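# The following comprises the amino acid sequence and a computationally predicted model.
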Amino acid sequence: MTKVDVIIIGAGAAGLFCAAQAGYRGRSVTVLDHAKKVGRKILMSGGGRCNFTNMYTSPDNFLSKNAHYCKSALSKYTQWDFIALVNEYGIAHHEKTLGQLFCDDSAKNIVDMLLTECQKAKVNIRTQTEILEIEKQESGFKIHTNSGEYICESLVVATGGLSMPKLGATPFGYQIAEQFGHTIEATRAGLVPFTLHDHDKAALSELSGISVEAVASCHNTSFKENILFTHRGLSGPAILQISSYWTPGETVELNLSPNLSLLNELQQKQTESPNAQLGTVLSHYFPKRFVQTALSYFNLENKPLKQYQGKQLQQIAETFEQWHLKPNGTEGYRTAEVTLGGVSTEQLSSKTMESKLVPGLYFIGEVVDVTGMLGGFNFQWAWSSGWVAGQVC
């Protein structure tokens, strides 16, 4: 039987960061994780370079049933606080686009930093530890594991969501929440590629690998970034972003010409080069292979511009600027970067992440119903929620 002040379940971003904060307060902290290695999701994030935060982080970058819930934690521990820590460790980094900060070298720099922080704070990390049962005691908790029993005053659940099961994602955190009477907001895959219906897939799969800038819109929310055609459907930043707002059966609108009026361009070219064929002109604005497929897919005739009359050019422009596509679904948790939904914020303190139902029980990171947009926001939520819980647990 091992007695400690704090047990943290999950050695990911939120769990490790929280553990160090609690350890620095003089609390005895043990982190338990079922995996062989800590921080696996950190290591593969951002193409192995870890998009560890975003300079423009604000509450507007998060989805939750309670839009205000994330404000307190994000204001108490900001992106600038984490950037200062990264700088303190001399980790070279750069801004890629839209405030997204990546390591110059490797995501391993961030994991090493977290482990060093835990070491300094005298945190004990136990991997390959399976939790068999959790019991609430008069004061604190008793944790039964495959490597012995633990007693703790505070229990912090930092188990992540359901995305990327190959990296060890499980519903365990939600099960703990339910065991102690917490509500789970419905979960689904977020920041995930779309799959297409058979007829769209057959027509567009030959575009696999082609990327175009676009605006993807759904539910009065729009993202202007690249979309990427894949052999299964559509991916790329704009698609991943809008996937978090889309629900099955709905249509996504894509503007494939976000930086110019295609109608103006076509009308001008009709005057300047009336004998130029539509496909040739469109190839000035889109990849050639995309144009060939698009003409067929949208049932557009490839003829000289002078042969188009009336509103025909306007209809062609609208076809590219208002493409209404109904996805078949998403690729699901297998490739999703995050899980939408999770432990309801109604039953958690926004200032400390502590359960309102069970004193001494905390939920942090992705297991909570707070989901960031693409671009480092989910890591910032891990740092902020882990930090506030670490000040009190």
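Structure received.
# drop to CA atoms for contacts and neighbour counts, all remaining ones
Noted.
# where exactly do the helices run in the stretch 51-200 of the chain?
71-76, 79-88, 108-120, 172-179, 198-204 (DSSP state H, counting those that start in this stretch).
# Now those in JSON lines, please, with extra columns for mean neighbour count.
Putting the helices of the stretch 51-200 of the chain into JSON lines (neighbours: other CA atoms under 10 Å) gives the following:
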{"stretch": "helix 71-76", "mean neighbour count": "17"}
{"stretch": "helix 79-88", "mean neighbour count": "15"}
{"stretch": "helix 108-120", "mean neighbour count": "18"}
{"stretch": "helix 172-179", "mean neighbour count": "18"}
{"stretch": "helix 198-204", "mean neighbour count": "15"}
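# now for those, which one comes closest to residue 18?
Residue 18 lies closest, by CA to CA, to one member of those: helix 108-120, at 9.2 Å.
# residues making contact with that closest one?
Identification of contacts with helix 108-120 by CA atoms under 8 Å, 6 or more residues apart in numbering yields 16-17, 19-20, 23-24, 39, 42-43, 49-50, 52, 86, 89, 91, 103, 124.
# Repeat that for stretch 380-391.
With contact meaning CA under 8 Å, 6+ apart, stretch 380-391 is reached by 13-15, 17-22, 25, 52-54, 57, 73-74, 76-79, 82, 351-354, 362, 364-366, 372.
# Filter those down to the buried ones.
13-15, 17-22, 52-54, 57, 73-74, 77-79, 82, 351-354, 362, 364-366, 372 (16 or more other CA atoms under 10 Å).
# So which of the residues you listed sit within strands?
Of these, the ones assigned to strands by DSSP state E are 52, 53, 54, 362, 372.
# any idea how far the residue nearest to the third one when sequence neighbours are not counted is from residue 258?
It stands for residue 54. Of all residues not flanking residue 54 in the chain, residue 100 sits nearest, at 4.7 Å (CA to CA, 6 or more residues apart in numbering). Relative to residue 258, residue 100 is positioned 22 Å away (CA to CA, to the nearest Å).
# okay, pairing it with this:
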Amino acid sequence: MDVFDVVVIGAGAAGMMCAIEAGKRGRSVLVVDHAAKPGEKIRISGGGRCNFTNLHAAPQNFLSQNPSFAISALRRYTQRDFIALVESHGIAYHEKALGQLFCDGPSTQIVNLLLSEMKLHGAELRLSTHVETVEKTAEGFRLGLSHGMIGCRSLVVATGGKSIPKMGATGFGYDLAAQFGLKVTETRPALVPLTLEPTMLERLKPLAGVAVDAVVACGKTRFAEAMLFTHRGLSGPAILQISSYWREGGEITVSMLPQVDLFEELRAARSRNGRQALQTALSAFLPKRLAQLIAEGEPGPANLADYSDKHLRRIEGAVNQWRFKPAGSEGYRTAEVTLGGVDTRELDSRTMEAKAVPGLYFIGEVVDVTGWLGGYNFQWAWSSGWCAGQVA
């Protein structure tokens, strides 16, 4: 039976990062994954360009039942550290809106970076390999793999969450945590499009493909980014962001012209050219299909000149105070990440080691730390993987 110092389950961002750091310390490292290729989520991220981190990554950009847990890891291995690694491999990148960093070339550059660093530091990779059993032993752990038994002193779980099951995502990491008596917080899809009830969906059907820059709010949380109407409901960065905060039965408020005093603009348009239709006046600020739908939803006179201030106020509200209750979300099928996971109270925030099970570590998405859209979840993978790699 082969015995390693460290076995990492999961060849994703966090798992490979941990393997690299453990290998740097001279540890014998094996990474196993049931997938046929490593880093598949890296490959598809950012439209194939990999939004590998965010310049503004900080603890306040993450959700957790224990918000302070992520502070240590994010401060010890920062976005600047990973950027330096990217630059050391000669990978060109650029900044998009809100501090998001993307590769100029294909996202496989980041996968290749990690694979080359693993090879440099002696970490072994076995793909298409299923972990069938895990047992605690006096020396560490014994794993039954689809290709035989192995042993290790330290076991790192980097299996991710349930999001995008077509890529092989499962709840294996949560099951393993439960096997060793660790608590797992409620898990749910996050960074996911929201669906609408049938009547509203039918009414908004003509808007599929229309996008607007909006402020989307749920309670006291709000995001100012693009919103997209789809044939299932709503998507786009603003909706994906707010989905992590929304709960079933809750209300969402949308402002589709947050920088415009639409009431005053319509009053001015009424004075300048009162013979125009409301839809024409709205089209100066909104996409034509959206302007038409709003005008139809607030029926009134043929000419703008005949609209009262009260009516114009209602129209302004329909645009900048649109309130609705989503029917649900598209679920794990399209969710970018999983909210919730291994309870952080069970883990050491500096090492990611389970407090009650020496030698067992949980890193990345499987942990109850979930970042905003825009490279934050990759940064958590790099930071948590780095921390575990210093000690496993």
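Thanks, I have it. None of these values were measured; they are calculated from a predicted model.
# Next, the TM-score between them, please.
Superposed pair, TM-score by TM-score structural alignment, normalised by the length of the second structure: 0.99. Supporting alignment: 392 aligned residues with a CA RMSD of 0.8 Å.
# contacting residues for residue 245 of the first structure?
Here residue 245 of the first structure is in contact with 218, 219, 221 (CA under 8 Å, 6+ apart).
# tell me which strands and helices the helix or strand containing residue 223 of the second structure is in contact with?
Residue 223 of the second structure is located in strand 221-229, with elements delineated by DSSP states H and E. Packing partners of strand 221-229 of the second structure (3 or more CA pairs under 8 Å, 6 or more residues apart in numbering; DSSP states H and E): strand 211-218, strand 233-235, helix 237-243.
# For residue 252 of the second structure, find the nearest of those.
Between residue 252 of the second structure and these, the shortest gap by CA to CA is with strand 211-218, which sits at 5.0 Å.
# Mind putting the ones in strands among the buried ones among the contacts of stretch 380-391 of the first structure into TSV with distance to residue 229 of the first structure?
As requested, those are exported to TSV (distance: CA to CA, whole Å):
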residue	distance to residue 229 of the first structure
52	27
53	27
54	26
362	41
372	24
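# my guess is the residue nearest to residue 54 of the first structure contacts residue 55, does it?
Yes - in terms of CA atoms under 8 Å, residue 100 of the first structure counts as a neighbour of residue 55; the distance is 6.7 Å.
# These two: who's more crowded?
For residue 100 of the first structure versus residue 55, the count of surrounding residues by other CA atoms under 10 Å is larger for residue 100: 21 against 18.
# what about the more buried one, distance to residue 181 of the first structure?
Taking CA to CA, one finds residue 100 of the first structure at 37 Å from residue 181 of the first structure.
# Kindly report the same for residue 105 of the first structure.
In this view, residue 105 of the first structure and residue 181 of the first structure are 44 Å apart by CA to CA.
# likewise residue 197 of the first structure?
40 Å.
# nearest residue to residue 186 of the first structure other than its sequence neighbours?
residue 341 (5.3 Å).
# which residues touch the closest residue to residue 178 of the second structure other than its chain neighbours?
Excluding the flanking residues, the one nearest residue 178 of the second structure by CA to CA, 6+ apart is residue 184, at 7.2 Å. For residue 184 of the second structure, the contacting residues are 174, 177, 178, 340, 341, 342, 343, by CA under 8 Å, 6+ apart.
# In terms of distance to residue 143 of the second structure, which of those residues ranks first?
So of the contacts of residue 184 of the second structure, ranked by how close each gets to residue 143 of the second structure (CA to CA), first place is residue 177, at 14.8 Å.
# Tell me the counterpart of that closest one in the first structure.
Using TM-score structural alignment, the partner of residue 177 of the second structure in the first structure is residue 177.
# That match reaches residue 183, doesn't it?
Yes - under the criterion of CA under 8 Å, residue 177 of the first structure makes contact with residue 183 at 7.3 Å.
# which residues are common contacts for those two?
Applying CA under 8 Å, 6+ apart, one finds that residue 177 of the first structure and residue 183 are jointly contacted by residue 343.
# tally of neighbours for the residue nearest to residue 319 of the second structure when sequence neighbours are not counted?
Nearest residue to residue 319 of the second structure, sequence neighbours excluded (CA to CA, 6+ apart): residue 256, at 5.7 Å. By the measure other CA under 10 Å, the count of residues near residue 256 of the second structure is 24.
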